[in-house]
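Visitor: no sequence on this one, just coordinates:
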């Protein structure tokens, strides 16, 4: 059904249905007391070229539900009312806004039936759309149906016995509507009248039609007609969509029940310009942007059960239509594209819904935006989490029972909850309240490290909305890119600290099987290298982070300027510390030196890069006893920094250094010289007794020289010396792949860290970039052949951190690539 992404920024794209104005707000249902029940509509309408106007009659058969002598009916002010007749008598009326109050010819008691005939003509302000020599009607729930035909336009009063259409159009057009085609009558003036008869209950927004120069494709599936009304140029694509529709219907017919309108048909119709889709009952329409998109077909077909046959009781609970359908869309995508397609679709929904949450902070039900992104996509995750929690067999049995109980009518969220509780044999009120009535989502941080033969894990909820969520949470343990262990805990507090016996993993992840709707703020490994930034805000960290990223080293970044000194509790679990300062002549405070002494006392490996430290501490015991060297003065304008022959770290290295004064040191105690300024003294030493490396040269000033080892090699050797492996050998230099490609998506690495995407799209689609936490960080709308260059900015123009990202070309030509951003 109708769908829109309500957004403040252009970061949330529209759903393929594309049904609503992004600013449209739906308020609670009318407070007008409804005094009658609609039984049947009969529309006798003629449409006039250029198909922006119509004339005709709407007959409504209804039954009084109380004593009445007048009735309200919704009808757009832009139309002209010729007359209103009830049971053969002309009636007076008064129109206020889009409601017509009709005086009945007498008094009617509860249970009395009456027939109203509403004669009218004009140009509707909404709902009727002329388009390339034809037209379609498109009802934006309470906004549009009443603009082109009189009705009681609320979803909780369906026409119990259906609707008849008598559609008169020029004879070059084929008119399609709900139900079965019972006759086509030829009229004078080259006109035809199509009579469609639909004998199932129907909500007002699903009463619709389309008329174009169609080619009809037809086959039989599971005993009912499966039809596609295609524009002439798109017959082959329509055949393909019939094929995919059969796959989806096979699933839904099995999971729920046989297609509910199987005694009539399932038709799907193209329109030339409409960009979205709409689940008009038994006559779905698609625009050219969606008609050949199988996931959109999966969504609209699922509406036949969720929204058409069974309809939400009011618009505040539109989740019952759209959230349910969006989840069954994911299940349909799995039938079409396998488990990977299911996960991609589900995670794409999650990314969009999280963005919506962070912008609007609205619940799914009783919300001012019942057609918001969260209703569709967070609603889909509600069903996914519920299914995973109570089990597939219980969930699908409950959904079947729910459908069979309320089909042809309306249901509430409470109705759904009670059915789920009945089958799960457990109370679920907390689950429905938390995920449907409360806004936002859990935001989690995980900090972990090794403790003897166990992994110590600290997980916190850090959302600032005052809500503590309850949920089951899986923790995955990974080794060599394989998930080898999964632990589950019940999360109902703000903090959980657990100790898990496990082999030493390379990494851990939360929710490895994609069953929880949450946002991962940080995954922090205490046993990573600890990169301490003590440059007093001068951005030297870029040079160290670049090399560590090149080497594939996991590290935790800590900025003393903004965070203060790192606490001992964190440092106890690190595998080593790389501490760098800027060019300050007095770089280390007494507190800094105490912290470094703490590393040494606790035998934590340390690499210290500090140009000014030797001069600052020239006569101190710290320099001599801890770092194992003495300060001998500054070199003057030396540009070559030469590794010591045979040294573990410095051998075969020559680095170009900017011509500045550099500290020179000797090593009279226990340090070993690694690299020196010509023959005048050393600027890099290592202290084997304490596993310390000390450099008087900042990595900022190292420049590789041709034919010699690089600064990547230098840092790799230092890390190996500290007992920290990097992803390349000590003598290797990391180079990114030049190109990764297939038929539709080609990724090339250009100079300067630029990524080039060459996309060959067969239809309008999206190129999406996700980070390793599953967050959508960038998107482009693409069509046909397009080249995109990306320098690593996110949706808001902010520079992303270097690392691994996933690039996905969505749609039927779905492709996924892993890329590394430098």
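Guide: Yep, it's here. Keep in mind that what you see is a predicted model, and the values were worked out from it rather than measured.
Visitor: hey, let's count contacts and neighbours off CA atoms from now on
Guide: Fine.
Visitor: which positions within stretch 242-249 qualify as buried?
Guide: Taking 16 or more other C-alpha atoms under 10 Å as the neighbour-count basis, stretch 242-249 is seen to contain the buried residues 242, 244, 245, 247, 248, 249.
Visitor: endpoints of stretch 141-157, how far apart?
Guide: Stretch 141-157 has an end-to-end distance of 13 Å (criterion: C-alpha to C-alpha, to the nearest Å).
Visitor: how about the contacts made by the residue lying closest to residue 111 once chain neighbours are set aside?
Guide: For residue 111, ignoring the flanking residues on the chain, the nearest one in space by C-alpha to C-alpha, 6 or more residues apart in numbering is residue 64 at 5.3 Å. Neighbour list for residue 64: 35, 36, 37, 108, 109, 110, 111, 112, 113, 114 [criterion: C-alpha atoms under 8 Å, 6 or more residues apart in numbering].
Visitor: what about versus this one:
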């Protein structure tokens, strides 16, 4: 998703066990899901003009009914209000005109007869209007007229009739007629580009792998286009404003291929037919649209800045998490944003070294702590999200990332990657929940992770330790208390680094800190020079710890 999703919040710089038997209930948001109706494919025929911001559309919706007796099809589509929105003029199926009702931003289509099991039907919806959101028609920074989508999180309904929720993934096609001085970019592969009469050009893109609606994408502008490279036979492309040709081609040439290689090797295969990096004025940071990633106007600098490099890594990580494996419910948005943030750091560790990785973790921790001070009870998994304005915060990104890091520390790196690969293989191009993810990680580790997931994802609070150590007669005694005063108590394994005189590498011991007040004894063969908590930076915590005087 957008690194500024919600539009201003998101440009947060992306560098940035316990055995419990606690049940985890699966929360759901309040969208009116109907899993008995499955959208298979959308074909959006759209006509654009330089004379007006009105778009003229004919959309073909391909539906499978999974239950008999369904009498109507519900789709999302914004009504006209104050001169903006969509007005439906006609709905047909197999040439027959159907009865429909379009009000309160919902389009209800009456079926000619109730559905049968596995019935497949296509509906053609004719409509037009000026988008109130979701599709920005405006001049770019150079004064050129452009058309760019930004469907996050549920704005596709502003200009497209569809089931506008990630639980129902579908294929899509965009067939766009526009003045021939524009180039058109969208999801998937280019099927057709034909110049017609009256200075018009028809461009047809087809996405053959199902994706969530917020990932549907359309960009229309005077572009400079570069076919940079290929990866597994799939095209890597750059689309930037023609005035930014040289700087944009330079900026986006790296590190796309290296990122694709890393995630393919460590997670699983890349799902899609191409990957294009695209300059746009509809987002401020980045937007992970499947196969066609949008970056803001200011992304092109000609300097390959670390900031924008990390945005590129983050949005490519989304092609695996958020795009290929998609949360079934908005309450589980951390499965997208927390994952993309942590896997950005994992690529940074792989490509740029441990120090850069640690710097990113520490930067994230500072943001987590700052957010906690204002919102101490905030939970990473939402509890039946009601307002889509609240779908993401910085905490979803940064603390979500840290939770994955702690999980890796608890499971061990080998088991962590085994679980990640299993999770991806099982849910690639499908939907998943937090419980689905937990089960895969439990299978990989042989551990009961329900307590860890519940305390870190379904509860608020922060973890603060205060304690001391002393040495006597071959024994180290450690006193360690949880001193947070927010009402939360954590059960966590914690590594202790014991440094012997003259040695720089500590002996690692692990203690289990479960209570408010805790004490431990550890046998040692010599008096330690120093002892520190969490020397390998596995736990999201604050600590005051010193030798007892």
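Guide: Happy to help now that I have it. Just so it is clear, the model here is predicted, and its values are computed rather than measured.
Visitor: got the buried residues of stretch 242-249 of structure 1 as TSV, with distance to residue 548 of structure 1 and secondary structure columns?
Guide: Compiled in TSV, these are given as follows (distance: C-alpha to C-alpha, whole Å; DSSP: H, G, I helix; E, B strand; the rest coil):
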residue	distance to residue 548 of structure 1	secondary structure
242	52	helix
244	47	helix
245	50	helix
247	48	helix
248	47	helix
249	51	helix
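Visitor: tell me the one of the contacts of residue 64 of structure 1 nearest residue 375 of structure 1?
Guide: Within the set of these, residue 37 lies nearest residue 375 of structure 1; the separation is 28.9 Å, counting by C-alpha to C-alpha.
Visitor: for the closest one, what is the enclosing helix or strand?
Guide: Per DSSP states H and E, residue 37 of structure 1 falls inside strand 36-48.
Visitor: which residue is nearest the middle of structure 2?
Guide: What sits nearest the mean C-alpha location of structure 2, by C-alpha atoms, centre = their mean, is residue 336, with 3.1 Å.
Visitor: that residue pairs with which position in structure 1?
Guide: Taking TM-score structural alignment as the criterion, the aligned counterpart of residue 336 of structure 2 in structure 1 is residue 321.
Visitor: and if you look at residue 157 of structure 2?
Guide: Superposed on structure 1 with TM-score structural alignment, residue 157 of structure 2 falls opposite residue 146.
Visitor: any idea how far that match is from residue 90 of structure 1?
Guide: For residue 146 of structure 1, the distance to residue 90 of structure 1 equals 21 Å [C-alpha to C-alpha].
Visitor: residue 275 of structure 1 too?
Guide: On the measure of C-alpha to C-alpha, residue 275 of structure 1 and residue 90 of structure 1 end up 42 Å apart.
Visitor: again with residue 79 of structure 1
Guide: In this structure, residue 79 of structure 1 and residue 90 of structure 1 are separated by 19 Å, where distance is defined by C-alpha to C-alpha.
Visitor: these two - which one has more neighbours?
Guide: When neighbours are counted by other C-alpha atoms under 10 Å, residue 79 comes out ahead of the other of residue 79 of structure 1 and residue 90, with 19 against 15.
Visitor: let me see the contact set for that one.
Guide: Listed by C-alpha under 8 Å, 6+ apart, the contact partners of residue 79 of structure 1 are 120, 121, 122, 123, 124, 147, 148.
Visitor: tell me if residue 312 of structure 2 really is in a helix.
Guide: Yes - secondary structure of residue 312 of structure 2 (DSSP: H, G, I helix; E, B strand; the rest coil): part of a helix.
Visitor: can you find the partner of residue 196 of structure 2 in structure 1?
Guide: Counting by TM-score structural alignment, which is the criterion used here, residue 196 of structure 2 corresponds to residue 187 in structure 1.
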